[in-house]
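Undergrad: Here is my input, please return the structure:
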Amino acid sequence: MPDRVREALAAAGYTAGWAVTGKLPAGVVARVFDAGADLATHRDGPGVRRLRANLARVRPDAGPAELDDLVRRGMRSYARYWREAFALPSLDPGAVHAAMHPHVHGIGGSLDTVRAGRGVLYALPHAGNWDVAGVYMVRELARLGLEPAITTVVQRLRPESLFRRFLDYRRSLGFEVVPADDPRAAHRAVTARLRGGGVACLIADRDLSGTGVGVSFLGAPARLPAGPARLARLTGAALHPAYAVFAGDAWGVHVGPEIPVPDRAAEAKATQALADAFGELIARRPEDWHMLASIHGGPG
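TA: Below is the predicted model:
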């Protein structure tokens, strides 16, 4: 299938998702997305196989049946992310914040840091619903009388119309969103936010640049992006690992302690500490880790 046709079909599918998901009964939509996830699991395409390989690193002692069940739940969790992404613009941010608040753990220290005027950089793996986590953070910052905005960097999607829709969607949630394919603009935006004592969030469990830091991640060699540790060092911001999860019908997030990056020599050590923290956080709820790609870096 030509790329142009594939992109047009993808854009049409996403547009239809936004148009109908927030208007249909939640139970009906959930069953449809679960069925789609189960079908994808059964077909065992490249993404499902990569997810299986990644989850096998989280649960190295799991037998075939246990790993099959974990993959099935992982695909349903990933489908839930997309289902909620389509519905989120129609949800009440106050209700989202209230439902999530009891399931947020370890965030107090980082909020104290922001209150003191120092920036905070949350580094996250692909997990749970990071958009909902962002909505929570925007609402929490406003509740504390702080600037209710966060900066994040996103990969460009094709076609452009689809990417623009995602940008508009995330900006409507209160995010400053910068495309990753303009690294200078992304660096300026995140740096400015952190130096101004604000909050930035970066997905950091996969190196797409090929220039990341070599680490041991889930018991095997991998590469993680150098950006989070470097930005924390350059701006003086506090670097915290964070892991978004689903909590029944609600959502949660686990925030780890600050990872210090006092100087340039500490960046590699801090990136390894981030890999260790991600490993511990993912092990708590591996089904919510949506890594359907290689974690060795590069394409695939």
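Undergrad: contacts and neighbour counts: CA atoms only from here.
TA: Fine.
Undergrad: could you pull out the helices for the chain?
TA: Remark: helices assigned in the chain by DSSP state H are 3-20, 26-43, 46-58, 64-87, 93-100, 108-115, 130-143, 160-172, 183-195, 227-235, 267-284.
Undergrad: For the longest one, buried residues please.
TA: By 16 or more other Cα atoms under 10 Å, the buried positions in helix 64-87 come out as 67, 70-81, 83-87.
Undergrad: before we move on, back to that, mind putting the helices of the chain into JSON lines with distance to D205?
TA: What follows is the helices of the chain, written out as JSON lines (distance: least, Cα to Cα, whole Å):
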{"stretch": "helix 3-20", "distance to D205": "25"}
{"stretch": "helix 26-43", "distance to D205": "23"}
{"stretch": "helix 46-58", "distance to D205": "12"}
{"stretch": "helix 64-87", "distance to D205": "16"}
{"stretch": "helix 93-100", "distance to D205": "23"}
{"stretch": "helix 108-115", "distance to D205": "20"}
{"stretch": "helix 130-143", "distance to D205": "13"}
{"stretch": "helix 160-172", "distance to D205": "21"}
{"stretch": "helix 183-195", "distance to D205": "18"}
{"stretch": "helix 227-235", "distance to D205": "11"}
{"stretch": "helix 267-284", "distance to D205": "8"}
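Undergrad: closest one to S216 among these?
TA: Closest to S216 of the helices of the chain, according to Cα to Cα: helix 267-284, at 7.0 Å.
Undergrad: got the angle for that closest one vs helix 227-235?
TA: Helix 267-284 runs at 130 degrees relative to helix 227-235, counting by axes from the mean of the first three to the mean of the last three Cα atoms, to 10 degrees.
Undergrad: To compare against the first, here's the next sequence to fold:
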Amino acid sequence: MNRDEVVAALVSAGFGAGWRAVRALPEPLARAAFERLGELSARRGGPGVRRLRANLARVVPSAGAAELDALVRAGMRSYARYWCEAFRLPSLDPAQVHRRMDPHVTGAGPALDAVAAGRGVVFALPHSGNWDLAGVWMVETLRRSGHEPVLTTVVERLRPESLYRRFVAYRESLGFEVLAVDDAVGTHRALTARLRAGGVACLVSDRDLTAGGGIEVSFFGEATRFPAGPARLASLTGALLVPAFPRFTPDGWALPMAPPVPVAGRADVPAAMQAVADAFAGLIAAAPQDWHMLQPLWDADRARVAA
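TA: Model (predicted):
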């Protein structure tokens, strides 16, 4: 076993031990511990924290230094809460998740009506809140209404591979179908087939990971690129395109959805992704602390990093 393999094994073992330990703790104690970690991360001010601050400064351009400091601390607590829940989710009861989230879901009518009519739905999500729990709510809601569509999502492949498999297995146990973003052809074919069959796809859509294949949009007044996939899939399959914003409440979760974005054909894809960007901007501005964007996003920032 070489050095890289040893490191990968240690990382996987560490995550496995952490997974078991966090699940064994009472929820209030686990959340308090992770919030403390989030606070400490904010105070240390590493590269991710500095990037989060710069990103949030665009969301709340009127914020002074003290307000921005407080927002970054809240953002890191929110991000830490996501990881706490990611470790604990396999032990959570889907019915309990549904009960706590359902009163805070808004704008879901068009999506649920589409599924009932046998039409696919593409949910476009930013990196926010806990999208896994939003998926749990959707699966549980559809099951209660007598539907069993496939809920498909696409994820980045984590390293080491054993850690990636662990996360995939836990998401599959929730009723998700998980596809890898690096298998572009296979993932596209699977998503197209699922949506044409009336399935549901949840796609994180606020950061383009392709090599220049995204759509240029204006986001909070500056240029960036969003992935074209959500709108292209809607144009190919006739699926409904719905922007949504998973976020936290003090004792649970919320899922506001924006009105569906029309996509009549391929020529509408750029305008549709701009409409998604506009919807995200409105949703994020209402709860910026729950937007977990710790990477360079805007073209100007990417250019500075690359220089």
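Undergrad: Need the TM-score from the superposition.
TA: The TM-score (TM-score structural alignment, normalised by the length of structure 1) is 0.96; 299 aligned residues with a Cα RMSD of 1.6 Å.
Undergrad: Most tightly packed of the helices of structure 1?
TA: Most buried of those by mean neighbour count (mean count of other Cα atoms under 10 Å) is helix 227-235; its value is a mean of 22.
Undergrad: Which positions in structure 2 sit opposite that helix in the alignment?
TA: Mapped onto structure 2 using TM-score structural alignment, helix 227-235 of structure 1 covers residues 229-237.
Undergrad: Just give me the mean distance for the matching stretch relative to structure 1.
TA: Its aligned residues in structure 1 lie a mean 0.4 Å from stretch 229-237 of structure 2 after superposition (mean Cα distance after the TM-score superposition for structure 1).
Undergrad: Can you tell me what sits against that stretch?
TA: With contacts defined as Cα atoms under 8 Å, 6 or more residues apart in numbering, stretch 229-237 of structure 2 is touched by 120-124, 191-192, 195-196, 203, 205, 239-241, 263-266, 268-269, 272-273.
Undergrad: What is the burial count for S145 of structure 2?
TA: Using other Cα atoms under 10 Å, S145 of structure 2 has 10 neighbouring residues.
Undergrad: Kindly state which residue of structure 2 is aligned to G214 of structure 1.
TA: In structure 2, G214 of structure 1 lands on E216 (TM-score structural alignment).
Undergrad: Who are the contact partners of its match?
TA: Per Cα under 8 Å, 6+ apart, neighbours of E216 of structure 2: 223-226, 270.
Undergrad: Closest one of the residues you listed to R23 of structure 2?
TA: F226 (35.2 Å).
Undergrad: Count the neighbours of the residue nearest to that closest one when sequence neighbours are not counted for me.
TA: Nearest non-adjacent residue to F226 of structure 2, counting by Cα to Cα, 6 or more residues apart in numbering: D208, 4.9 Å away. Using other Cα under 10 Å, D208 of structure 2 has 19 neighbouring residues.
Undergrad: For F123 of structure 2, see how far away D208 of structure 2 is.
TA: Using Cα to Cα, to the nearest Å, D208 of structure 2 is found at 16 Å from F123 of structure 2.
Undergrad: just A108 of structure 2 next, same as before
TA: 11 Å.
Undergrad: Settle it for me: which of these two has more neighbours?
TA: Applying other Cα under 10 Å to A108 of structure 2 and F123 shows that F123 carries more neighbours, namely 23 against 17.
Undergrad: what sits against T224 of structure 2?
TA: Going by Cα under 8 Å, 6+ apart, the list of residues near T224 of structure 2 reads 216-218, 297-299.
Undergrad: Just give the closest residue to it, not the sequence neighbours.
TA: Residue nearest to T224 of structure 2 in three dimensions, not counting chain neighbours: W298, with 4.6 Å by Cα to Cα, 6+ apart.
Undergrad: Count the residues that sit near the residue opposite that neighbour in structure 1 once aligned.
TA: Under the alignment (TM-score structural alignment), W298 of structure 2 pairs with H296 of structure 1. As a burial measure, H296 of structure 1 scores 21 neighbours (other Cα under 10 Å).
Undergrad: same thing with H103 of structure 1?
TA: By other Cα under 10 Å, 15 other residues sit near H103 of structure 1.
Undergrad: Check whether it really touches D249, as I assumed.
TA: No. In this structure, H103 of structure 1 is not within contact of D249 by Cα atoms under 8 Å, at 11.4 Å.
Undergrad: on that earlier part again, in this structure the residue nearest to T224 of structure 2 contacts F226, no?
TA: No. Contact criterion Cα under 8 Å: W298 of structure 2 and F226 do not qualify, at 10.1 Å.
Undergrad: circling back to that earlier point, for the contacts of E216 of structure 2, please prepare a markdown table with the additional fields distance to R171 of structure 2.
TA: A markdown table is the format used below for these (distance: Cα to Cα, whole Å):
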| residue | distance to R171 of structure 2 |
| --- | --- |
| A223 | 33 |
| T224 | 30 |
| R225 | 28 |
| F226 | 25 |
| P270 | 31 |
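Undergrad: Out of those residues, the closest to D113 of structure 2 would be?
TA: Looking across those and measuring by Cα to Cα, the closest to D113 of structure 2 is P270, at 25.8 Å.
Undergrad: Let me see the contact set for the equivalent of the closest one over in structure 1.
TA: In structure 1, the residue paired with P270 of structure 2 is A268, using TM-score structural alignment. Shown in contact with A268 of structure 1 (Cα under 8 Å, 6+ apart): 213, 226, 229.
Undergrad: please redo it, this time with the cut-off set to 10 Å
TA: 212-215, 224, 226, 229-230, 261, 274 (Cα atoms under 10 Å, 6 or more residues apart in numbering).
Undergrad: and if you look at N129 of structure 1?
TA: Listed by Cα under 10 Å, 6+ apart, the contact set of N129 of structure 1 reads 77-78, 80-82, 84-85, 243-246, 251-253, 288, 290.
Undergrad: how many other residues sit next to the nearest residue to A277 of structure 2 once chain neighbours are set aside?
TA: Spatially, and ignoring its direct neighbours in sequence, A277 of structure 2 is nearest to F219 (5.9 Å; Cα to Cα, 6+ apart). Counted with other Cα under 10 Å, the neighbours of F219 of structure 2 add up to 22.
Undergrad: Settle this for me: F219 of structure 2 is touching R207, isn't it.
TA: No. If you go by Cα atoms under 10 Å, F219 of structure 2 and R207 don't touch, sitting 11.2 Å apart.
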